[in-house]
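Student: Dropping the sequence and predicted coords here.
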Amino acid sequence: MAIIHHTTLKPTKLELLATWLPTRPWYVGTGAPELTKAGGFRLDDPEGEVGIEFMVAADGEGVAYLVPLTYRGAPLPGAEHALIGTMEHGVLGKRWAYDGTHDPVLVAELFALVEGRAQAQAQSVDSTPDHEITRSCTSTGDLRAHGPAVDDETGTELPAQDGTTLRIHRRLGLPDAPPPGAVGHVSGHWTAPDGSRVRGLFAELR
C-alpha cells in the first residue's frame, strides 16, 4: 500500500494543473482556471515506486476534469511530452508529475482496475479501499496497453492488446452506468460546486 504523506508541495498540484490544463484539447475554459480538488482516488504501484492518483479538479465555471497523475522520484525516460511539472515534496524531495495516461505504470494498473485485479484506494487515507469506485468488465481479451494514449476534444483513448479501447472521459458529467456497447467501465464520485455528492462515468471500455 502507498503511504500518503500529509506535507507541503511547492508548487501545489492544483497550481501545476492550472498552467497545464489550458494546453489540453479537452479543456473548455479561457485562460488559467481557478481549480479546487473535488474528488478522485488512488491506485497502488505494485513496485511501490510511483504515486498514482486520479484527481477530479473543478474549475470556477462548474466543469469537473478527470486528471490521471503519476508522481516519480526521477524523470520518466521518453515522456518529456507528458511532464506536467516538478514539485518540492516536504518529505520526498523533488517529484516529477506526469499526465498518467502516458505513464506505463498507471496505464497497467488502470486496466487492472477495469478487470478487477486492482482495488481503488481512498485519495487521502492510507490503506483504505474506496468502495465507491465501481467497475465492470465482460471482455475476456488481453487488457494490456497497445500503443500510445491519444487525446481528442473530450477525452483520452488507450488502445489495448485485444483490440478494445479504454476511453477516459476528461470532462465529467455522463451517468455512471456503463453506456450501450461498452464491455467495461469505471465510475466514481466527486463534489459538485453546491456541495452535493455526484457520480459519473470516468472511463469506458469498447
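Tutor: Everything's here; your move. Numbers count the residues shown, from 1 in each chain.

Student: Could you use CA atoms for every contact and neighbour count after this?
Tutor: Noted.

Student: Let me know whether Leu14 touches Ala38 as I believe.
Tutor: No. Between Leu14 and Ala38 there is no contact under C-alpha atoms under 8 Å: 11.1 Å.

Student: Which parts of the chain are helices?
Tutor: Secondary structure of the chain (DSSP state H): helices at 13-20, 104-115.

Student: most packed of these?
Tutor: Among these, ranked by average contacts under mean count of other C-alpha atoms under 10 Å, first place goes to helix 104-115 (a mean of 20).

Student: Now do the contacts for Tyr65.
Tutor: Remark: with contacts taken as C-alpha atoms under 8 Å, 6 or more residues apart in numbering, Tyr65 is in contact with Val56, Ala57, Ala58, Arg170, Arg171, Leu172.

Student: do you know how far the first one is from Ala192?
Tutor: Okay, so that is Val56. 10 Å (C-alpha to C-alpha, to the nearest Å).

Student: which one of these two has more residues nearby?
Tutor: Val56 (27 against 16; other C-alpha atoms under 10 Å).

Student: Hmm, the more buried one is touching Ala38, no?
Tutor: Yes. Counting by C-alpha under 8 Å, Ala38 is a contact partner of Val56 at 5.3 Å.

Student: joint contacts of these two?
Tutor: Common neighbours of Val56 and Ala38 (C-alpha under 8 Å, 6+ apart) are Ala64, Trp190.

Student: just to revisit the earlier point, report the set of residues contacting both of Val56 and Ala192.
Tutor: Ala38.

Student: Look up how far Pro159 lies from the residue nearest the centre of the chain.
Tutor: The centre of the chain sits closest to Pro68, judged by C-alpha atoms, centre = their mean, with a distance of 2.0 Å. Relative to Pro159, Pro68 is positioned 16 Å away (C-alpha to C-alpha).

Student: try Pro33
Tutor: To Pro159, Pro33 is 30 Å away according to C-alpha to C-alpha.

Student: What of Asp130?
Tutor: For Asp130, the distance to Pro159 - C-alpha to C-alpha - is 26 Å.

Student: repeat for Thr12
Tutor: 31 Å.

Student: Of these two, which one has the most company?
Tutor: Pro159 (21 against 13).

Student: quick one: that one from Thr70, how far?
Tutor: Distance from Pro159 to Thr70, counting by C-alpha to C-alpha: 19 Å.

Student: His146 too?
Tutor: 19 Å.

Student: here comes the other one, which I'd like you to weigh against the first:
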Amino acid sequence: MSVIHHTTLVPTKVELLTGWLPKQPWYAARADGPDLARVGGFRLDDPADAVGLEFMAVADGPTTYFVPLSYRGAPLDGADDALLGTAEHGVLGRRWIYDGSRDPVLVAQLVALIQGDAEPQAQRESNTPDPTVSAHPATAGPLTVSGFETVDTASGTELRVATGGGTLTVRLNRVLSAAPADESVPGVVATWHRADGSPVRASYATASYQAA
C-alpha cells in the first residue's frame, strides 16, 4: 500500500504544475497567470512498487483541474514530451514527474480502478484506503491493457486503451465540475474542496467499452 514520505520536494509539485498547466490545450488562461492550490485527490498503488501514482485536483482561481501525475526514479523511455520536470525528494532523491495520462503504469492502474481491481488510497496518509473514491466498471470482469493512445483536446483528455478483447475509452475530465456527479456512470468519482472547505463530489473520469 502507498507510503507517503512527509518530507521536502524541490521544486514542489505546484511549482512544476504552474509552468506546465498553461501549455495544455484544455487550460483556461488567466490574465494574471496561474495561482494554484491543491484541493483534493487520491493515490493508487503500483503493483511493482516502483512508480508513484497521484490523481490531483488543483484549483486555479474559479477553475479546478484534474491532473494525474506519476513519479519515477528514472526517466520513462519515449516520454520526454510528457515530463513536467525533475525534483529532489528528501528521502527518495531525484524524481522524474510525468503527466500520468501518458504513463503506462498509471493508465493500467486507472483501468484497474474503474474495473474494481485496484483500491484507491488516501492522498496524504500512508497505508490508508480512501473510501470516498467510487468507481463503476464499463464492462464485466478485469481488463488487461495491451496498449493505449492519449489524445488532448480543448475539452479534456481521452485515453483509448486496447485491452485485447476490445477498446476502453476513458475520458479524463480535466476541468472538474462544481455540480454533483452522477455516481452511476461508469468511471471514477472523487471529492475536491472549495475555498470555504465544502466538498464537491465530481466525476474525475468517465469510461465506455467497445468489444472487438
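Tutor: That came through fine. Model, not experiment: these values are computed from the prediction.

Student: thinking again about what came up before, how about the residue nearest to the centre of structure 1: what's its closest non-neighbour residue?
Tutor: Leaving aside its sequence neighbours, Pro68 of structure 1 sits nearest to Phe54 (C-alpha to C-alpha, 6 or more residues apart in numbering; 4.3 Å).

Student: Help me confirm that Asp130 of structure 2 comes into contact with Phe42.
Tutor: Yes. Using C-alpha under 8 Å, Asp130 of structure 2 is in contact with Phe42, at 7.2 Å.

Student: who's sitting farthest from the centroid in structure 1?
Tutor: In structure 1, counting by C-alpha atoms, centre = their mean, Thr140 sits farthest out from the average C-alpha position, at 24.0 Å.

Student: what sits against that residue?
Tutor: Listed by C-alpha under 8 Å, 6+ apart, the contact set of Thr140 of structure 1 is empty.

Student: how close does it get to Pro25 of structure 1?
Tutor: Noted for Thr140 of structure 1: a distance of 32 Å to Pro25 of structure 1, by C-alpha to C-alpha.

Student: quick one on the thing from earlier: for the residue nearest to Pro68 of structure 1, what are its contacts?
Tutor: Contacts of Phe54 of structure 1 (C-alpha under 8 Å, 6+ apart): Gly40, Phe41, Arg42, Leu66, Val67, Pro68, Leu69.

Student: The third one touches Val56, doesn't it?
Tutor: By that I understand Arg42 of structure 1. No. Using C-alpha under 8 Å, Arg42 of structure 1 is not in contact with Val56; the gap is 11.4 Å.

Student: quick one: common contacting residues for those two?
Tutor: By C-alpha under 8 Å, 6+ apart, no residue touches both Arg42 of structure 1 and Val56.

Student: what about His146 and Thr70 of structure 1, which has more around it?
Tutor: Neighbour count, other C-alpha under 10 Å: between His146 of structure 1 and Thr70, Thr70 has more, with 26 against 15.

Student: With adjacent residues omitted, what lies nearest to Glu88 of structure 2?
Tutor: Counting by C-alpha to C-alpha, 6+ apart, the residue nearest Glu88 of structure 2 is Arg94, at 4.5 Å.

Student: That neighbour: neighbour count?
Tutor: Arg94 of structure 2 has 17 neighbouring residues, counting by other C-alpha under 10 Å.

Student: Look up how far Ala202 of structure 2 lies from it.
Tutor: 33 Å.

Student: same deal with Val105 of structure 2?
Tutor: 24 Å.

Student: and if you look at Ala48 of structure 2?
Tutor: 29 Å.

Student: for Leu44 of structure 2, same thing?
Tutor: Taking C-alpha to C-alpha as the measure, Leu44 of structure 2 and Ala202 of structure 2 are separated by 18 Å.

Student: Between those two, which has more neighbouring residues?
Tutor: Leu44 (25 against 21).

Student: Excluding chain neighbours, what is closest to Gly52 of structure 2?
Tutor: Per C-alpha to C-alpha, 6+ apart, closest to Gly52 of structure 2 is Tyr71, 4.7 Å.

Student: For whatever residue of structure 1 lines up with that neighbour, give me its contacts.
Tutor: By TM-score structural alignment, Tyr71 of structure 2 lines up with Tyr71 in structure 1. Contact partners of Tyr71 of structure 1, counting by C-alpha under 8 Å, 6+ apart, are Val50, Gly51, Ile52, Arg95, Trp96, Ala97, Tyr98.

Student: could you redo the last one with a cut-off of 6 Å?
Tutor: Residues in contact with Tyr71 of structure 1 (C-alpha atoms under 6 Å, 6 or more residues apart in numbering) are Val50, Gly51, Trp96, Ala97.

Student: Which one's more surrounded, Asp130 and Phe42 of structure 2?
Tutor: Using other C-alpha under 10 Å, the more surrounded residue of Asp130 of structure 2 and Phe42 is Phe42, with 23 against 18.

Student: Any idea how many residues pack against the residue lying closest to that one once chain neighbours are set aside?
Tutor: On the basis of C-alpha to C-alpha, 6+ apart, the spatially nearest residue to Phe42 of structure 2 that is not a chain neighbour turns out to be Gln123, at 4.3 Å. Counted with other C-alpha under 10 Å, residues neighbouring Gln123 of structure 2 total 20.

Student: Next: Ser134 of structure 2.
Tutor: Count around Ser134 of structure 2 with other C-alpha under 10 Å applied: 20.
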